[in-house]
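Visitor: Next comes the sequence, and after it the predicted model I'd like to discuss.
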Amino acid sequence: MTGKADTPGPRLADDCFAGPQKLLRAEEALAAILGAAVTVAEREEVPVEEAGGRVLAEEIAAPQDVPAFDNAAVDGYAFAHASLAHPGPTRLAIAGRAAAGHPFEGAVRLGEAVQILTGAMVPEGADTIVMQEDVETADGHVIVPAGAKPGANRRRKGEDVKAGSVILGPGHRMRPQDVGAAVSLGRGRLKVRRRLRVAIFSTGDEIVPPGADLPPGQVYDANRPILRALLAPLGVGLIDLGVLRDERGRVQAALEDAAARADLILTTGGASKGAEDHVMASVEAIGRLHAWQLAIKPGRPLGMGQIGDTVFVGLPGNPVAAIVCFLMFVQPLMARLQGETWRPPLRVRVPARFEMKKKPGRREYLRGIGVREADGTLTGVAKFPRDGSGILTSLREADGLIEVAEETTRIAEGDLVTFLPFHAPGLM
């Protein structure tokens, strides 16, 4: 069942990159993206089982305490702590049994215990539980050893969530634990944002589809499969238009087709001003091109614009540059288009295990390899020795990106550098 749709507006605010044509710093570009992009994905209602990975479009509050009653954290025996003799073991009569969904009827009196299984409601009169492997039973009695603490192994009513508490809000991307929390509150359906429709294609006469014969001078199209893999965990509706030859008419027709079907167009290659780079010229002809050069390495030729109400991003043709630009700029843009609350990726400061010199004025993303102790503790980060934006090995062997600020001109061994681990939330 689909809920009431929002009224879609322009994907980007007018003239979001207006101003002097200059190399944009990374933070300027990101600020422009986040400030200009608006949510275009309408709300819809889905079964809670299908909400994983979707962006929540409502507030979820607890109608009752979770758990709704005191329950056992272990299999064992429940009793009143006041029944225990001090300081030695205590012999208690077994008055019955409680299991999940089958509570003990009645109250537990002093001198009694009830066998209880994990998740079962703690009977009235009981406040403490001992694990079954810590006791002995004989002749309808249980021997509780000395030392049991009051309230042991008892999950309290509302200790997870109190009634009325807001646990999730609009803009949150649902993780498995969030789905479980919604179910625990009795929710069977959730309002989420529809999946973002993303169109992709590659350009270039030299590009050959994966698995095909490779004539001299040709290269395999790695970028489009890379984009598909980057987009897969983001739960988008993918429109794959394949590889386009370097012909202005074909490129322009493909862009027009994609704009009619998608919220976002991603291309790789043809993002510079070369004679055979038709993507930027086509966008300018049928839409608007807001920016196309960034002061970053790798990734300087990154284009942004729109065709009608559809956002366009032209990624560099070199695969490392395409991945870096996707992670640092496209992911935040997609979050904003889909109504997701975007949070910057985790950045940690660790000692450099390398030396380098750098020109000022641009931000660089080096491929970093974590230096760890035997127990896994991160003690520093080394730089992959080759920086070429076409060397995929540098990303395959890397553990993350080393972010070097524009003003930095030199890094010495032991200097603290900013490391963005690939496995951290918000990056990859």
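Guide: Everything's here; your move.

Visitor: CA only for contacts and neighbour counts going forward, please
Guide: Will do.

Visitor: give me the element residue 250 is part of.
Guide: Per DSSP states H and E: residue 250 is located in helix 248-261.

Visitor: Who are the packing partners of the very next helix or strand once past that helix?
Guide: Sequence-wise, the next helix or strand downstream of helix 248-261 (DSSP H and E) is strand 264-268. Packed against strand 264-268, as judged by 3 or more C-alpha pairs under 8 Å, 6 or more residues apart in numbering; DSSP states H and E, are the following elements: strand 197-203, helix 248-261, strand 310-315.

Visitor: at 6 Å what do you get?
Guide: Counting contacts by 3 or more C-alpha pairs under 6 Å, 6 or more residues apart in numbering; DSSP states H and E, strand 264-268 packs against strand 197-203, strand 310-315.

Visitor: A further structure is provided below for comparison with the first:
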Amino acid sequence: MITFEEAIAAVLKKAGPLAPEAVRIEDAVGRALAEDVRSAVEMPPFVKSAVDGWALRAADLAKGRELRRRPGLIQAGENFQGRLRAGEGVKIMTGAPVPAGADAVMMVEFSAEKNGRVVFSRGIKRGENMARRGEDIRKGQVVLRRGTVIGPQHIAVLAAAGRARVRCGALPSVALVNTGGEIVPPGARRPKYGIYNSNGPMLSVLLGQDGVAAEPEIVRDEPRRLKAALARALKSDITVISGGVSMGDYDLVPGILKSLGVKKVFHNVRVRPGKPMFFGVKGRRLVFGVPGNPLANFLAYLAYIGPAIRKMSGRPDHGPEFRDGTCAVKFDPRTPRRAMMLSRVNVRAEHSLSPLDHSGSADILALAGARAFTAVPEGGAVKKGGKVKFLTWE
């Protein structure tokens, strides 16, 4: 049986990057760039005014404080016809192109109009209140590097650089299968001994946070139905199966996967929750078999499935990201396996961690009140004040 750390490494080793694809920049948030993005234009693409005011020659105000008012108003997006002559000033708005002949823009606050002339209360230096062509971005300049995970702030940069589409790492397709004759969708009529499907919607939302859409399919523990469902699922880049991987009479998944050509990488991990975890491959496709309890499903996504999705889509920050913390009290899981204990986190106290009491791996209320899994070493306890690693979803 392999360790938790060995299982994570084995998954990431098999999670190869997918071929990049071109996407609209509006659809690129959360995706990793598969190219260096160079600007198609200079920014700004012309000399523009940085303020509302008067375009003029700085040397004219060195001789006096009054200029002739040139008729007209230069607005953003408009072009000034002709050339500004000596002794003239023309009104200009923020973002408008500075006319030929002008070498400065005086803020309107320092001016007053009188009888076709403009009087200024101060002088000005050449270049003042003007944005030079290309001073922000040069044509051909790399504005975003390959591997950058696109956020809303990057969309403005891409748009300003003239890019409507960019090449990003492709997102893997994911099939999500929940096994068990007792499971029914939330809101459906529940048989007396049935339970609502909590793992499927939870995994579906977790997948959505990584940009992947997948609706859970519920399949009864019947060999023929289960084999047909898994055969369909294996057409996806990633198959996630919740339930059916332990040692019970109805835990049919490992055997069926083998018959469908899935090669086992590992089955059983020295960790709690999630010991019966299955991971296999079929070509470049990944297959995760997760024990049916909710805590194991949640941990499996944080530790294995989510990192694999992010790595396949080219994200350098694929994780899992373990952080450093301190035990606020003693952590004693009383198990020889690596224990991932549900915990509260006090971020104001240097990530001080406290374990949550719960009734077992199916305790979803405890999961709802937790903020992290604290990693307790195999076969041991950690005393108060001890240093530990923790895995959080916030």
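Guide: All right, it came through fine. Every value quoted in this text rests on a predicted model; they were computed, and no experiment measured them.

Visitor: which of the helices and strands packed on strand 264-268 of the first structure sits most buried?
Guide: Comparing those by mean neighbour count (mean count of other C-alpha atoms under 10 Å), strand 310-315 ranks first with a mean of 27.

Visitor: how about it, aligned to which bit of the second structure?
Guide: On the basis of TM-score structural alignment, strand 310-315 of the first structure is assigned to residues 285-290 in the second structure.

Visitor: got the contact list for that stretch?
Guide: Residues from elsewhere that reach stretch 285-290 of the second structure, judged by C-alpha atoms under 6 Å, 6 or more residues apart in numbering: 237-243, 277-281.

Visitor: how far apart are that stretch and its match in the first structure?
Guide: When the first structure is overlaid, stretch 285-290 of the second structure sits 1.5 Å from its aligned residues on average, using mean C-alpha distance after the TM-score superposition for the first structure.

Visitor: Just the buried residues of stretch 54-61 of the first structure, please?
Guide: 54-58, 60-61 (16 or more other C-alpha atoms under 10 Å).

Visitor: I meant stretch 380-394 of the second structure, not that one.
Guide: Neighbour-count burial for stretch 380-394 of the second structure [16+ other C-alpha under 10 Å]: 380-382, 387-392.

Visitor: Show me which of those is closest to residue 112 of the second structure.
Guide: The nearest member of these to residue 112 of the second structure, counting by C-alpha to C-alpha, is residue 392 at 60.7 Å.

Visitor: Can you tell me, leaving aside adjacent residues, what's nearest to the closest one?
Guide: Nearest residue to residue 392 of the second structure, sequence neighbours excluded (C-alpha to C-alpha, 6 or more residues apart in numbering): residue 372, at 4.2 Å.

Visitor: Need the counterpart of that neighbour in the first structure.
Guide: Residue pairing (TM-score structural alignment): residue 372 of the second structure is matched to residue 401 of the first structure.

Visitor: Now do the strands in the stretch 1-150 of the second structure.
Guide: Per DSSP state E, counting those that start in this stretch, the stretch 1-150 of the second structure carries strands over the ranges 2-3, 21-24, 37-38, 48-49, 53-56, 66-74, 88-92, 104-107, 111-114, 117-120, 130-131, 142-144.

Visitor: Show me what residue 38 of the first structure aligns to in the second structure.
Guide: Per TM-score structural alignment, residue 38 of the first structure is aligned with residue 16.

Visitor: Helices along the second structure, start to end?
Guide: 4-14, 58-63, 152-160, 199-209, 223-233, 253-259, 294-300, 306-312, 364-369 (DSSP state H).

Visitor: mean shift between the last one and the first structure?
Guide: Superposing on the first structure places helix 364-369 of the second structure at an average distance of 3.3 Å from its equivalents, by mean C-alpha distance after the TM-score superposition for the first structure.

Visitor: try the third one
Guide: With mean C-alpha distance after the TM-score superposition for the first structure, helix 152-160 of the second structure departs from the first structure by a mean of 2.9 Å once superposed.

Visitor: What span of the first structure is that helix aligned with?
Guide: Taken onto the first structure by TM-score structural alignment, helix 152-160 of the second structure occupies residues 176-184 there.

Visitor: Ok, the fourth one next?
Guide: Counting by TM-score structural alignment, helix 199-209 of the second structure pairs with residues 223-233 of the first structure.

Visitor: cool, the fifth one as well?
Guide: Helix 223-233 of the second structure corresponds to residues 248-258 in the first structure, going by TM-score structural alignment.

Visitor: about what we covered before: can you tell me which of the helices of the second structure is most buried?
Guide: Ranked by mean neighbours (mean count of other C-alpha under 10 Å), the helices of the second structure are led by helix 306-312, with a mean of 25.
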